[in-house]
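Chemist: Mind folding the following:
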Amino acid sequence: MHISRRKFLMMACTLPVIPFVSQRVEAAFPLLSERAAEAKALHYKSDVSRVKHPKYQKGQVCANCQLFNPLDNGCVLFSSNSVAPEGWCQAWVKKV
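Modeler: Model (predicted):
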């Protein structure tokens, strides 16, 4: 089997990177506390079973919100914290 020098170099440079690219980054920032001022302002709960808000509808969770980033559990609204994928806040927007 003959492998060109160019192909060998490409494989040698990219193969070590593949494990890092394929793994998810979990919680890049500390998990948002429900006691934080910004969490209270948007009625954030880390578990939807505890949500008692008139705007909440069954099935709405951070994981299916437009503002949620599944790669690091981040949220556009809470830039310094991660949020629970099974959480909810009143700013929930259906993912398109």
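
Chemist: Please count neighbours and contacts with C-alpha atoms only from this point.
Modeler: Will do.

Chemist: can you give me the strands for this protein?
Modeler: Secondary structure of the chain by DSSP state E: the strands cover 68-69, 74-75.

Chemist: right, and those strands - which one's nearest residue 82?
Modeler: With CA to CA as the measure, strand 74-75 is the member of the strands of the chain nearest residue 82 (4.5 Å).

Chemist: Other residues contacting that closest one?
Modeler: Strand 74-75 is contacted by residues 27, 28, 29, 67, 68, 69, 81, 82, 83 when judged by CA atoms under 8 Å, 6 or more residues apart in numbering.

Chemist: let's see this one next to it:
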Amino acid sequence: MKTSRRNFLMLSVGVGSSLVLSRAAFADSAGKLSEADPKAQAVGYKEDASKVDKAKFPNYTAGQTCGNCSLFQGKATDAYGGCTLFGDKQVAARGWCSSYSNI
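Modeler: The predicted structure follows:
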């Protein structure tokens, strides 16, 4: 079967766009830190700082979030960003863990 240049280009564009879309979807969900992750559990990470157990973590104070922590590597406007504690996993800017530091 002969493939024309036009058919080849159309097929290439279709396959290429599918790969880009699936990669973006994978990157969006695969890189987020889960509260169930053993490293996250070790430091009491919560995706929502308002759900921190204040009896278990008495050093938590209102207003502390990953977004204003010195270990957070995202921008102030990012919903998720990198953290030096968790390597390539992204933490929620509204989250919190016991390693919070504002220094």
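
Chemist: related to what we said a few turns ago, comparing the strands of structure 1, which comes out most buried?
Modeler: strand 74-75 (a mean of 24; mean count of other CA atoms under 10 Å).

Chemist: start and end residues in structure 2 for that one, please.
Modeler: Strand 74-75 of structure 1 corresponds to residues 82-83 of structure 2 when matched by TM-score structural alignment.

Chemist: and the top helix by length along structure 1, how far from the chain's centre?
Modeler: In structure 1, taking DSSP state H as the definition, the longest helix is helix 5-14. Relative to the centre of its chain, helix 5-14 of structure 1 is centred 33 Å away, using CA atoms, centre = their mean, to the nearest Å.

Chemist: what span of structure 2 lines up against that helix?
Modeler: The aligned range for helix 5-14 of structure 1 is empty, by TM-score structural alignment.

Chemist: May I see the buried residues of that helix?
Modeler: For helix 5-14 of structure 1, the neighbour count (16 or more other CA atoms under 10 Å) marks no residue as buried.

Chemist: What residue in structure 2 is paired with residue 62 of structure 1?
Modeler: Per TM-score structural alignment, the equivalent position to residue 62 of structure 1 in structure 2 is residue 66.
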